[in-house]
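Asks: Could you look at this predicted model? Sequence included:
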Amino acid sequence: MESPQGALSGNGSQHVRSVRRAPFSTSSDERRAGRFGRPSPARSHEGVEFPFIFRRTPATRLCSSSSEAVTPTPVSILLAVYNGASTLRSAVESLRQQTWRHWELILVDDGSTDATASVATELAASDSRICVVTNDRNLGLAESLNRAFRMSSGEFIARMDADDRSLPERLSRQIEFLRSHAEVAVLGTAAHEIDSARNRIGLTTRREHHDEIAAHMFKENPFIHPSVMLRREFLVALAGYDQTLRRAQDYDLWLRGYQSFRYHNLPEPLLEYRRPSAPTWSSFWAGARVLWRAGIRESHPLLGAWGAARLLTFYVLSKAGLPL
């Protein structure tokens, strides 16, 4: 998801340049969040501080651009990659095939040790909509996405992973829906599951409407994370992803936001999604932890404990080969 030691240089093209961007949390961002009537984000829960997306740490942005000026775009796509050289080109190509052409891609190379850095530089040199951010070391998905978000300019923020592909209508369908449904802050989609040869092997869906999603928040993750498009003010209000989490960062974010913002999923598959290999104990434990934390935060510790216990029981039964 991100780069090795040192920032990418402009080896791929003499047109690649470094652009310093201010942190994304500006007064205009705060005004946007105010349009939703949301309170200022709580900067802590359970003693964990959340200043992440407001941090003024500069980062280097490499773009194929002849100007230092960066034109705002309706949608910014955040893609963090770690050792994804073999699939990154295909993922980016799926974005180039979008019917919605006006986008920017903030591509974060998260300390990769393979050829990801050179692939990323080559992609940025060939398309002015692609900007590369590099991490000196592997920081993890949450911090990489927060860094990309600080450098983005879009009214809408879309997610994407380096081993997935967006179908051509994805961006246009999601932008169209969000523009006609001002009450929805986070929008996911169904997805085709694919194998390593990119053959479609299944269909993954999620609950469609907010009330149904909210009723099942402690039972299941409501979104396929790389299918999501959300409003910029959503991440500003929630102060970004929790960088203390190496896993379940997305589930934690949805749990923190569902009582203040409305969610929705489109029923049609707009993503080809490579499901992670068999879930590990650490991934289930991370999910259980965020459920427990959410229960404490909402003054329903028994609900959090029930959700956590249910998830861990699911893991034990799956490892034992018992029916779920």
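Replies: Yes, it's here. Residues are numbered from 1 along each chain as shown.
Asks: rest of the way, CA atoms for contacts and neighbours
Replies: Noted.
Asks: pretty sure residue 226 is touching residue 162, no?
Replies: No: using CA atoms under 8 Å, residue 226 is not in contact with residue 162, being 9.6 Å away.
Asks: what does the longest helix along the chain contact?
Replies: If you go by DSSP state H, the chain has its longest helix at helix 301-320. Helix 301-320 is contacted by residues 218-219, 281, 284-285, 287-289, 291-296, 323-324 when judged by CA atoms under 8 Å, 6 or more residues apart in numbering.
Asks: what's the answer for stretch 65-78, then?
Replies: By CA under 8 Å, 6+ apart, the list of residues contacting stretch 65-78 from outside reads 15-17, 19, 102-108, 128, 145, 148-149, 152-160.
Asks: most centrally placed residue in the chain?
Replies: residue 159 (4.2 Å; CA atoms, centre = their mean).
Asks: show me what contacts that one?
Replies: 77-79, 225-229.
Asks: What about the residues you listed, which are in strands?
Replies: 77-79, 229 (DSSP state E).
Asks: Pull out the buried members of the residues you listed.
Replies: 77-79, 229 (16 or more other CA atoms under 10 Å).
Asks: Between all of those, which two are separated the most?
Replies: Between any two of these, the greatest separation by CA to CA is 12.5 Å, found for 79 and 229.
Asks: what about residue 282, helix or strand, and which?
Replies: Per DSSP states H and E, residue 282 falls inside helix 281-297.
Asks: in that helix, what's buried?
Replies: 284-296.
Asks: Same question for stretch 204-215.
Replies: 204-208, 210, 213-214.
Asks: What's the end-to-end length of that stretch?
Replies: Distance across stretch 204-215, first residue to last, is 20 Å (CA to CA, to the nearest Å).
Asks: Against that first model, consider the following:
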Amino acid sequence: MKKHPSVEYTVISQSISQLYVETIVAMAIYEHDKVRWVKQAIDSILNQDYRDFSFIIIIDGDISDSMHKLLNEYTEKDKRLVLAKCNVNNGLAAAMNFAVEWGMQFNPDFFVRMDADDIAYPNRLSRQITYLQSHKQIAVLGSALEEINENGRRVGQRVMPTSHKRIVRMLPRRCTLNHPTVTIRYNVFKDGNRYNAALKNTQDYFFWITLAKQGYVFRNLKDKLLSFRRVNNFYKRRGISKSINEFRARFLAMKELRRFTILNVAYACGVLTLRLMPSKIVKFAYKLDRILLDKFLKH
């Protein structure tokens, strides 16, 4: 019987000397990530107009030699950048949980999500952190984003409801925060909350439902603060596993937030049916959904 290797996370490069860091930025890197896009993502964080952060990058499983070379070059140049590695591909949720735990030693105030193929606007961190500093009741802050293709050309946008009331009200129908844009107050994690590491996708959706049930306050900024990479296989990646997990999340939201309605149930069933159709139909439905969401939010 084949034994599965035990999961081990190791910090392989760290030069931070201070005892306190206000913000932890966390990003995971995987085997098939493109070096060119990872470079753009890292540069977009290191060149922020806000500076009081540590940027931890978790190598989740095997990566190419060229990626290793790129990451080593960055850690030599900027002491804010920390490299960690997991010996197996253990998934985004587990990687973010490790980053959260690692960051605890600096008693930070904020935790920032970043993805390896996206580009943060130069004012992303300053905009979100300044907002959270002046709105103490908000625990999770997201933003709108623009969608770009493989070549960096704008192909769309994703705007979410801004108020806590709307964000929670719409949770049984959709994940109402753009995960790569969120900044989370560290108190959320100090209270014991973590991503569900057993989930290999939709971990953010389940996390928001858990936090909403506990009464944490959400907000989305109208500002577009990130360029999200929508690649050609974006629609194909929304496969059966993710579709079923989204379906489960919608019913969990209905249950936990007491929002069982005919509309919400019909929406969950309808989206699951659409997700299982050919990618061309999924692509059309996705674009239609963006249009309807924009119209709903304007009214």
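Replies: Sure thing, it's come through. Predicted model only: the values in this text are computed from it and were never measured.
Asks: if we can go back for a sec, counterpart of the residue nearest to the centre of the first structure over in the second structure?
Replies: Residue pairing (TM-score structural alignment): residue 159 of the first structure is matched to residue 113 of the second structure.
Asks: repeat for residue 112 of the first structure
Replies: Aligned partner of residue 112 of the first structure by TM-score structural alignment: residue 62.
Asks: and what of residue 86 of the first structure?
Replies: By TM-score structural alignment, residue 86 of the first structure lines up with residue 36.
Asks: And what about that match, helix, strand or coil?
Replies: helix (DSSP: H, G, I helix; E, B strand; the rest coil).
Asks: likewise residue 107 of the first structure?
Replies: strand.
Asks: How many residues are close by it?
Replies: Residues lying near residue 107 of the first structure (other CA atoms under 10 Å) number 32.
Asks: and what of residue 5 of the second structure?
Replies: Residues near residue 5 of the second structure, counting by other CA under 10 Å: 8.
Asks: What is the burial count for the nearest residue to residue 275 of the first structure once chain neighbours are set aside?
Replies: The shortest distance from residue 275 of the first structure to any non-neighbouring residue, by CA to CA, 6 or more residues apart in numbering, is to residue 193 (6.6 Å). Other residues near residue 193 of the first structure come to 19 when the count uses other CA under 10 Å.
Asks: Which residue in the second structure aligns with residue 193 of the first structure?
Replies: Counting by TM-score structural alignment, residue 193 of the first structure lines up with residue 147 in the second structure.
Asks: For the helix or strand hosting its match, give me the average deviation versus the first structure.
Replies: Using DSSP H and E, residue 147 of the second structure maps to strand 138-148. Here the mean offset of strand 138-148 of the second structure against the first structure after fitting is 0.7 Å, by mean CA distance after the TM-score superposition for the first structure.
Asks: what packs against that strand?
Replies: Packing partners of strand 138-148 of the second structure (3 or more CA pairs under 8 Å, 6 or more residues apart in numbering; DSSP states H and E): helix 124-134, strand 154-158, strand 183-185, strand 217-229.
Asks: who wins for proximity to residue 291 of the second structure among the ones you listed?
Replies: strand 154-158 (9.6 Å).
Asks: Switch the helices and strands packed on strand 138-148 of the second structure over to JSON lines; also include distance to residue 197 of the second structure.
Replies: As requested, these are arranged in JSON lines below (distance: least, CA to CA, whole Å):
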{"stretch": "helix 124-134", "distance to residue 197 of the second structure": "26"}
{"stretch": "strand 154-158", "distance to residue 197 of the second structure": "26"}
{"stretch": "strand 183-185", "distance to residue 197 of the second structure": "18"}
{"stretch": "strand 217-229", "distance to residue 197 of the second structure": "22"}
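Asks: Let me know which of the ones you listed is tucked in deepest.
Replies: strand 183-185 (a mean of 24; mean count of other CA atoms under 10 Å).
Asks: start and end residues in the first structure for whatever helix or strand comes next after that one, please.
Replies: Going down the chain from strand 183-185 of the second structure, the next helix or strand is helix 187-190, by DSSP H and E. Aligning helix 187-190 of the second structure against the first structure (TM-score structural alignment) gives residues 233-236.
Asks: If anything else comes up later, I'll come back, but that's it for now.
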